[in-house]
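Participant: next come a sequence and a model predicted from it.
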Amino acid sequence: MLSQVGVPPPPDDFADFWTGLHQRARQVDPAPVARPSGHPESSRPGGSTYDVEFTSLGGIRLGGWLRLPADGRVERGLVVGHGYGGRATPDAAVPVERAAALYFGSRGLPTRGLVPGIPDTARRHVLHGIADRGTYVHGGCAADVWAAVSALCRLVPEAAARVDYLGTSFGGGIGALALPWDDRITSACLVVPSFGNHPLRLTMPCTGSGEAVREHARAHPEVHEVLRYFDAATAAMFLRIPTHVGLALADPAVPPPGQFAVYNALAGPRARFLLSAGHTPYAGMVREAEALSTAQRDFLAPLGPAPPA
């Protein structure tokens, strides 16, 4: 059963690897800048939108959008990731009130994370630097989450009172990898998180980025050792903040056992929302998406150090 999917054990130096990466990333000055956005979303009611740029690990300059409440009253922050298709626009609505929300682009991915030398398509991006744990792109993508938090808190100091994270698919898996090591993040919502239980994923054909990794690993079995350091389920064993997870019972792109492995491994307070499917249209999809959004808002709503367990 999905609720019994296990977790790959971490390498002995798993925590050392990630805390070291986090320390190096936090030493980077994000040097954020924001300017009023000309994006169509900026004209929607309910808040103001700014174009944002900031620096992440390796001196990579990334972009995104910052949305502020219409009345300018900020009591918290929200960092929002994206799927493996990237992000072309900020969301029209911020899922919590009185929040400054930063919608950022991860390195290499469209539209505001595009970087020369890093592939911009999922099947190529997921293999970038995979031969070594020190060069694998997912380490840099986790660092981008930390840099986004730094940029948000620098641009809107009031947001530092409480910062939450929201990520779907690619953004869910990268969030699981990044969040355990950064004590500035209070709680998280992950949806159909990817990269969970690589040993199991590599046995399961799919339509997503995991298929590219599966094919590559057949020809290059040595990458199994690298992937041990980038397993979202393994990282979830170290994630102790309250975490809400949207889980799909069927998913052609991110096999459900990997998603459930992330949820099952969480070390802190957790809540789940079951979706009929992920990464594919289905009857009732809009209704379930609305219900999931409501559940996320309820989970993130309380102000203070953390939502109730």
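Facilitator: Noted; the coordinates are in hand. Numbering: from 1, shown residues only.
Participant: contacts, neighbours, all on C-alpha from now
Facilitator: Noted.
Participant: so residue 194: helix, strand or coil?
Facilitator: Judged by DSSP: H, G, I helix; E, B strand; the rest coil, the three-state class of residue 194 is coil.
Participant: ok, second structure coming up, stack it against the first:
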Amino acid sequence: MANGLAMRILPVGWSIGLPILAVMSVCFLGVSRLSATSSWDGKTQAEYVVTVETEKPDALYKKGEDVTFKITLEQNKQPVPEGKVYWKISKDNAEPVQNGTADIKDGVATVTGKLDEPGFLRCDVNFASPSQGNLTAAAAAGIDVTAIRPALPVPDDFVAFWEGKKKELAALPMDPKMTEVPAPADRPGTRVFDVQIACTGGAPVSGYYSMPTDAKPKSAPALLIVDGAGVRNSDFLGPIRYAQKGFIAMTINAHGIPNGKPKEFYAALDSGELKDYRVRGRDNRHAFYFVGMYLRVLRALQFLQAQPEWDGHTLMIMGGSQGGGQAIAGAALEPKVTYTFAAIPGLCDFAGATAGRIGGWPKPIPKGPDGKPDPVVVEATRYADGANMATMIKSPIHFYIGFVDLITPPTCEYAAYNVIPGPKSVDNRPANGHNHDDPKFWTMVSETLVNKAKEQQGGAVVTP
């Protein structure tokens, strides 16, 4: 079948066992999480619930291997004797797409497809319930995920382009402006500063910096937390939480805008001046908005290194979604970064459509009059593509990937992950979309960063 996508309906049947996410390989971390998504949010009362899951526990398959999706339909927690569900199978929500219906028998139906290339095979299911309207669920299978590669090669002058940007940044003094603000009463032992730092790329760095009150010179690991998509104040509590754990820490907003303003101030920017930031300058590699954003990340990392309390070694960066893409860029541009946590990272593999697959968030490449990706934008955006940035990362990095993520598609995330030359690990979440369904997610992130900092300060072998 065209583009390597094939699917067919198989007879009704039960999947084997209760799927949980297993250890994938020496570099993959296992978690106990069902490889399925459900129409039920797990909180509100629901008469009907439709669920779909892959037959394999880890949702990992080979090229050309049949992928069976098990669909279940319950009413008041009991199998529905007979019914009909609608399904769609796609290549990670991109063409080619096939649709059909499946007959439920004793609460179960199965749909099978396959993909003859590395990527993700996604199954979306819809049930028209008589009492709740349309109920949807989705599952996805990773197909030879370690073989996924970026749609385009790294530009020949990519490194030179960024070396030029770094040289321009180095010529501009940081000139930090630090205004101490009161720490929350329930966060003792910390100092907090509203910080602005001069930066190239069209805007200053703007964020909050926090440190332990009793921090001694050359004693503390450093952490930069970068922001997800949107227009908002810098996270105030984020760096304070880590200062309580012994870090010097900083959060920056993505746009270099003032901190501590009323919500209306940020809402006005979001709907006005910064409304189009995701695609601004996309036809010019120097003007593309994310180039300036990455420079602000680099400058913030330089600021942390300039603090007398920094231990001189441990420099970490963490972010999710847009922040995950920024974290990748920070680790690429600053070789002194010692650990990176990139959750559901965006800004990777923009040019996916040139390879007949989905492109990475924010999908900045429009189609031209001929229906093909605009070649000017394709070329310009390559210089801010996280999949190209990833090739420069030498320090340990950890990815967290949701298989049913429609915002930052897993195909694009793996395209970046697979070309990282340094130590790396990945946490596969077959059931997750663009969220953190695991209630222990932030605890896990915090414990990971704290433990990695202890390892590095203790002189242990650096691991991802």
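Facilitator: Right, received. Where do you want to start? For clarity, every value in this text was computed on a predicted model and none was experimentally measured.
Participant: and the closest residue to residue 115 of the second structure other than its chain neighbours, how close does it get to residue 129 of the second structure?
Facilitator: What sits nearest to residue 115 of the second structure in space, not counting adjacent residues and going by Cα to Cα, 6 or more residues apart in numbering, is residue 5, at 4.6 Å. Separation of residue 5 of the second structure from residue 129 of the second structure (Cα to Cα, to the nearest Å) stands at 30 Å.
Participant: just residue 99 of the second structure next, same as before
Facilitator: Counting by Cα to Cα, the gap from residue 99 of the second structure to residue 129 of the second structure is 19 Å.
Participant: stretch 165-173 of the first structure corresponds to what range in the second structure?
Facilitator: Aligned by TM-score structural alignment, stretch 165-173 of the first structure corresponds to residues 317-325 of the second structure.
Participant: report the distance from that stretch to the chain centre.
Facilitator: Put simply, stretch 317-325 of the second structure sits 6 Å off its chain's centre (Cα atoms, centre = their mean, to the nearest Å).
Participant: do me a favour and get the end-to-end distance for it?
Facilitator: Using Cα to Cα, one end of stretch 317-325 of the second structure lies 11 Å from the other.
Participant: in the second structure, which spans are helices?
Facilitator: 158-170, 237-243, 263-271, 289-305, 322-333, 375-381, 386-389, 410-417, 441-457 (DSSP state H).
Participant: read off where the first one ends up in the first structure.
Facilitator: Aligned by TM-score structural alignment, helix 158-170 of the second structure falls on residues 14-26 of the first structure.
Participant: what about that stretch, how far off from the second structure?
Facilitator: By mean Cα distance after the TM-score superposition for the first structure, the fitted stretch 14-26 of the first structure averages 1.2 Å away from its aligned residues in the second structure.
Participant: picking that back up, closest to residue 120 of the second structure out of the helices of the second structure?
Facilitator: Smallest distance to residue 120 of the second structure across these (Cα to Cα): 6.3 Å, for helix 410-417.
Participant: tell me the spacing between the aligned partner of residue 257 of the first structure in the second structure and residue 125 of the second structure.
Facilitator: Aligned by TM-score structural alignment, residue 257 of the first structure pairs with residue 411 of the second structure. Residue 411 of the second structure is 20 Å from residue 125 of the second structure, where distance means Cα to Cα.
Participant: which residue of the two possesses the greater neighbour count?
Facilitator: Neighbours were tallied for residue 411 of the second structure and for residue 125 using other Cα atoms under 10 Å; the higher tally belongs to residue 411 (31 against 27).
Participant: now the terminal residues of stretch 241-254 of the second structure, how far apart.
Facilitator: Start-to-end span of stretch 241-254 of the second structure (Cα to Cα) is 20 Å.
Participant: what's the answer for stretch 434-442 of the second structure, then?
Facilitator: Distance across stretch 434-442 of the second structure, first residue to last, is 15 Å (Cα to Cα).
Participant: report the buried residues of that stretch.
Facilitator: Neighbour counts over stretch 434-442 of the second structure (16 or more other Cα atoms under 10 Å) mark residue 434 as buried.
Participant: same check, this time on stretch 199-216 of the second structure
Facilitator: Neighbour counts using 16+ other Cα under 10 Å place 199-201, 203-212, 215 of stretch 199-216 of the second structure among the buried residues.
Participant: ok so, going back, now render the helices of the second structure as TSV, adding distance to residue 313 of the second structure.
Facilitator: Formatted as TSV, those follow (distance: least, Cα to Cα, whole Å):
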stretch	distance to residue 313 of the second structure
helix 158-170	20
helix 237-243	17
helix 263-271	36
helix 289-305	9
helix 322-333	14
helix 375-381	33
helix 386-389	22
helix 410-417	25
helix 441-457	8
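Participant: can you tell which of those helices is closest to residue 256 of the second structure?
Facilitator: Closest to residue 256 of the second structure of the helices of the second structure, according to Cα to Cα: helix 289-305, at 7.8 Å.
Participant: which residue in the first structure aligns with residue 85 of the second structure?
Facilitator: Checking TM-score structural alignment: residue 85 of the second structure goes with nothing.
Participant: farthest-separated two in the buried residues of stretch 199-216 of the second structure?
Facilitator: Spanning the widest gap among those are 201 and 215, at 32.6 Å by Cα to Cα.
Participant: the nearest residue to residue 72 of the second structure once chain neighbours are set aside - how many residues pack around it?
Facilitator: Leaving aside its chain neighbours, residue 72 of the second structure sits nearest to residue 108 (4.6 Å; criterion: Cα to Cα, 6+ apart). When neighbours are defined as other Cα under 10 Å, residue 108 of the second structure has 25 of them.
Participant: aligned partner of residue 108 of the second structure in the first structure?
Facilitator: Residue 108 of the second structure maps onto no position in the first structure when the alignment is built from TM-score structural alignment.
Participant: does residue 108 of the second structure touch residue 74 like I think?
Facilitator: No. In terms of Cα atoms under 8 Å, residue 108 of the second structure does not count as a neighbour of residue 74; the distance is 9.0 Å.
Participant: counterpart of residue 235 of the first structure over in the second structure?
Facilitator: Using TM-score structural alignment, the partner of residue 235 of the first structure in the second structure is residue 389.
Participant: leaving out the residues flanking it, which one is nearest to residue 63 of the first structure?
Facilitator: residue 53 (4.2 Å).
Participant: spit out the contact partners of the one you found.
Facilitator: Residue 53 of the first structure is in contact with 32-34, 61-64, counting by Cα atoms under 8 Å, 6 or more residues apart in numbering.
Participant: right, and the pair among the residues you listed with maximum separation?
Facilitator: Spanning the widest gap among those are 34 and 61, at 13.3 Å by Cα to Cα.
Participant: thinking again about what came up before, so which of residue 5 and residue 129 of the second structure has more stuff around it?
Facilitator: The residue with more neighbours, out of residue 5 of the second structure and residue 129, is residue 5; 20 against 17, by other Cα under 10 Å.
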